[in-house]
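Colleague: quick one: sequence plus predicted model below, questions after.
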Amino acid sequence: MSVVSSRVSSVSSIIKATGLRAQLKQCNRIQYLKLPEDIKGILCKAGSESKEYEKLIYSLKEGAIKDSDLAKFLSKARQCISLLDTRHELFVQIILRIQWTSKSAEVISVYKLFLQDLVCMQTLYIKTVINSLIHLFKSVEDNNAEHKPGEFKDKDIERLNHIHDILHKILEVIPMSSQVLLQSLASQFPYIAHGTYTHEIYIYALLQILNYAPQLRSDILSLIINRLTLLDVNIPRKEAKDDEEDDEMNDCTDETVDGDNPTTVNNDADKIKTAPLIVHTMDTCMELFLKYMHEFCFVDNALQIESLKILYIDILRAFETIILPTHASQYVQFIMFYICSFKAIVAETFTDWLWRKVIDPNVAPVIRQSAVCYIASLLATASFISNGLVKQTMSQLIIWIRNYINIQEYKQYIDDNMKSHVVFYSVCQAFFHLFIARHKEFVNSKNGMLFLQELDIPRIVTCRLNPLKICISEIVHSFADITSTYQLAYCYTIIENNERNQLPIFGMKTHLPVLISNFFPFESYTLQHSRQRIVSLFHSNVVEIDSRSIKSKE
């Protein structure tokens, strides 16, 4: 016998003799732990350094437990819920960490009953239980995996259904828990850097809550819109335009290099790196939200008026508090644009609401400026806006402008501080913009041309406040071209004088302050997936307007 063969046979005999082979096989198997029978006795001794209590905690935290044993344990634990005071907080937290949604149907059923009884009998655990349930809204898998927007994995849908069952019961039994739920939904909302799928399924879960808790609709919709706005403002202005991505990269790199402020460089660099992810997330979430709006207001393609009223009020509240004060958002405002397309009266009501903001002197000037920009952009861009509403709005704008001019000219002197007239200049620019976009609908008819002549445009352009000097140059020149063509006003002389007065003089500051921005919120929508719901609602002149606004920004 060779030396090698003798060694192999000796090792084999040793393994057989000591039973190591059987032990090695057992190591490859899952070692299931047995949970104790006397749960009540163990819980009663908690807090007195009970070894049995510590062992129970360790078994629930680290050990593998059969579903049948876990179901029996939870059933017995239900009978001891009255004992679960503050001493047993760790025990409750360990139970909440159990991955129960992937267990057997028996475990899931008993687990639901346990949680329902727990929050009913021990209200001190309501916040802990709700937080643990909301945490399960998020997907734990790879967010970068490709998936079609609006399509969720079956196991995620099944998990959400189980969670909603429990939340529904909790809200029914404890109505005051709704505030705790809203706080948890806000605190656990995914961050900007989280993946698209996490955002999408979380928002989907929030919208599902509205099926059994409609009283929370306004708060939940406001929360979603608020977080969509946060995504929106973190998208570089040109990021979603494919033909301008390189320019944006170069501009950001040049402008953000500041030795005194390195934080700005890092923030902008991070924003550029994460921009494609944010754009994709924004696109997917906007599509999900717009789809919810349509399904809420339409049943078998028939508009439900009462549902439309409810949704409009909720979204208008969010628009007033979140979107309207936000500077230069790109996409989130199209939520209001979309609901206005459902019925003409909605667009009229929204326009009237905005106009009351504009003329209210108690409203902050920046909000009044933003409101009139929304009016002009909506009426200039939307195909569902009637000529009657355009005519009515142009009349309102021109009457307010003329009244403002009359008030100023009756004064002994006009305030030279242009900032005090920012609302006036914004209203003038809104009128110019709307006139440029919709003038063709009036010049082709006799009555329409008469209406334009009655606007008395020369009264505006020749007034002492000189709006042609302050408004955006591209808009002013387009307005001058059109009014000259149809002999409604002659602006070129005033424009030339304004440009001559702005020529630089050595030793003097002659440039004008930027008082009003070229912000028309509904001019373009470039998100690839959700744009299918929006672009069909654009007026035929939107491409022309958009190209002009892009040039002005450049």
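Modeller: Cool, got the structure.

Colleague: all contacts plus neighbour counts: C-alpha atoms, from now on.
Modeller: OK.

Colleague: quick one: distance of the strand or helix carrying Asp219 to the chain centre.
Modeller: Asp219 belongs to helix 217-233 when assigned by DSSP states H and E. Distance, stretch centre to chain centre, for helix 217-233: 4 Å (C-alpha atoms, centre = their mean, to the nearest Å).

Colleague: okay, buried residues for that helix please.
Modeller: The neighbour-count check on helix 217-233 (16 or more other C-alpha atoms under 10 Å) flags 217-218, 220-233 as buried.

Colleague: spatially nearest residue to Ile359, not counting backbone neighbours?
Modeller: Arg368 (7.5 Å; C-alpha to C-alpha, 6 or more residues apart in numbering).

Colleague: around that neighbour, count how many other residues there are.
Modeller: Neighbourhood size, Arg368 [other C-alpha atoms under 10 Å]: 27.

Colleague: ok, residues contacting the helix holding Asp219?
Modeller: Applying C-alpha atoms under 8 Å, 6 or more residues apart in numbering, the set of residues contacting helix 217-233 from outside is 182, 186, 192, 203, 206-207, 210, 278, 282, 285-286, 314-315, 317-318, 322-323, 328-332.

Colleague: this is the other structure I want to compare:
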Amino acid sequence: MSIYTTKSGATSILKPFSGADRERAKTAAANKVRFATAKEKGLLESIRVAVEDGNFHFVQEFTYFIRESDLDDDEFLQVFTDARQIVHHLTPDFISLVEALMSLNWKNRDLVIIQAYTDFCVDVMVTHNRYLPIGLIKLIVHWIPADLDSADWVNGSPSERAHMDLKTIHDALNRILTAVPMSFDEVIDAITSKFPYFKKPSHVTAGYLFNVLWFIEYKPIFKELILQLVLQKLLVLDVNAPRDAIDVETGENQQPTVNHPIGHTLDICLLMLYKFFDEQCRIEPKSREESLSASQVFHMLLYLFNELLLPSHNIHHVQFVIFQVCGIRSVYWEGFLQMLWKKVQNPNASAIIRHTAVGYLSSFIARAKFLPLGTITFYLQELSKWAHSYIDDSDEYGQNCSLKANMVFFSVCQGIFYLIAFRASDLTRCKKDLLFLQSLQLSRLAMCHFNPLRYCLAPVATAFAGVTRTHQLAYCHTVLERNARRKLATVYGHDKSMSEEVLETIFPFDPYLLKLSKKYIEPIYLAYHDNETDVVQTVTLPNIRKRGDSEMIEDDEFIVADKRQKLLELSNSEEFDEDCHYGSSINLKK
């Protein structure tokens, strides 16, 4: 009989009910329909019937009960106290029940209840490894801020309330991982699977990164794999926030901010990562153990640079992680430069990797404000020795001088030209410096049969020519003119605009555009300043008609004017200051 039926048989719909009576009736119905079986049997009895009789009906009812009801503290504590008593019976046959138990909201309850929940999780995962992935994900999912929680996350830092909630999560996770050391792979898989999609709001990705970095502070055994994952995820952000799409505006707090959504996310994440490495690698005179730990972190980062950053193409900001760390201690930048130089000289490495290593080497030496002059001259000398040796080993008349066949040589030459042009003020201060530059035999490099100036980026070649002419080290303008004519003649001969064969430029430490994280880079970063050398327009294209040119007279005025303008603009020494962009052109101006 319905609980709404009276003794007379008339239904309640025909009789007026007060609001209080109606609520009591609803509660009674809900208790009778939803909770009677679960409360009568309880967890212990439901499991006993399932184990002894093979009847899982009561277990299913209890599972529905805890999923749908809002347990008070006493009920919550009773459920988990009972669950710990029969944890050895909770085989994978009870996976739905265990998952429901782990899904209960426990974060904002009393410490006794949190302890009971954690104890159960530890027990069930130790007893049944099958539940490790489920249990870890149930904890790690709490690392992800909700889309509407941006007020609790300012530039990747949680509010006090959010931090207290997260501490509960991390304490529980720490207990579980200490008790279940074989969970290494499951932890990495869980953290990887829950990493937010790169288009998520900035506070979501940054909040998750905050928790990831927090995690490896108390579980350093995971440090290398977690940092590898972080760099991989930041690379995805980086390639989706190209330099030409990043625009800076003044935010509400009067601080400049990147208005590109993904660029803004990258900016906050790099700010957090720089802070992490600064704390990990900056040495205070405390103990030998801390010094060894910092060195281990650097070597870990150097390994990840080799594996992830060096082979990556078209990245703009993530590589500054190694730049920032190298600025902390001299032993770091010494190790970084040595690694790059070995990579350049390694004949077993691919040409593109060696070419990229030259770009990192020359860009780092040019931009690192903390490098002593002796280091700059050492690597200039080593690069020059290698280039001269390459020329000596070649056959001037039978050698294939194409870009593809000699990419590493042209890369080294461009690196030399770039460094001399960029660091001219440091390298020409006194007679001793000029004698050193003379010893590099720059004229031989520029004038050799390989003609490296032909393949260099035009602003680099022109700026180098201006510096060397001013200090009477080499005279390259004739070569630049000849190269310009050769390119134009090729275009005319095919009666269309042909692509010029130019070495792909990789100067990875071009000016830093992200505003929040820039505070870690700016103090150690050298911006380009015009060296005020006597550089003039070096490419002149006289209108000389040759025999046999009559067939292209009609098109000369249009093609020549267009091409001449392009080359004259590129050859202007000011372009060295204005057009240095990683991967396409160079812009040495901040």
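Modeller: Arrived safely, thanks for sending. Predicted, not measured: the structure shown is a model, and the values here were computed from it.

Colleague: what's the next helix or strand after the helix holding Asp219 of the first structure packed up against?
Modeller: Following helix 217-233 of the first structure in sequence order, the next helix or strand is helix 245-255 (DSSP H and E). Packing contacts for helix 245-255 of the first structure, counted by 3 or more C-alpha pairs under 8 Å, 6 or more residues apart in numbering; DSSP states H and E, involve helix 262-297.

Colleague: may I see the buried residues of the helix it packs on?
Modeller: For helix 262-297 of the first structure, using 16+ other C-alpha under 10 Å, the buried residues are 265, 268-269, 271-272, 275, 277-290, 293-294, 297.

Colleague: check stretch 188-200 of the first structure too.
Modeller: The neighbour-count check on stretch 188-200 of the first structure (16+ other C-alpha under 10 Å) flags Phe189, Pro190, Ile192, Gly195, Thr196, Tyr197, Thr198, His199, Glu200 as buried.

Colleague: so what touches it?
Modeller: Contacts of stretch 188-200 of the first structure (C-alpha under 8 Å, 6+ apart): 134-135, 138-139, 143-144, 150, 202, 230-231, 274, 277-278, 280-281, 284-285, 288.

Colleague: from the chain's centre, how far out does it sit?
Modeller: 11 Å.

Colleague: ditto for stretch 105-125 of the second structure
Modeller: Computed by C-alpha atoms, centre = their mean, the chain-centroid distance of stretch 105-125 of the second structure equals 35 Å.

Colleague: what's Asn406 of the second structure aligned with over in the first structure?
Modeller: Under the alignment (TM-score structural alignment), Asn406 of the second structure maps onto His421 of the first structure.

Colleague: distance of that match from Ile305 of the first structure?
Modeller: Computed as C-alpha to C-alpha, to the nearest Å, the His421 of the first structure to Ile305 of the first structure distance reads 41 Å.

Colleague: compare the two (neighbour count), which wins?
Modeller: Neighbours were counted for His421 of the first structure and for Ile305 using other C-alpha under 10 Å; His421 has more, 16 against 13.

Colleague: buried residues, stretch 460-467 of the first structure. List them.
Modeller: For stretch 460-467 of the first structure, by 16+ other C-alpha under 10 Å, it's Ile460, Val461, Leu465, Pro467.

Colleague: need the residues that contact stretch 84-101 of the first structure.
Modeller: 43, 46-47, 57, 60-61, 107-108, 111, 122, 128-129, 132, 159, 162.

Colleague: typo on my end, stretch 496-506 of the second structure
Modeller: Looking at what lies outside stretch 496-506 of the second structure - C-alpha under 8 Å, 6+ apart - the contacts are 356, 359-360, 403, 407, 410-411, 454-457, 487, 490-491, 582-586.
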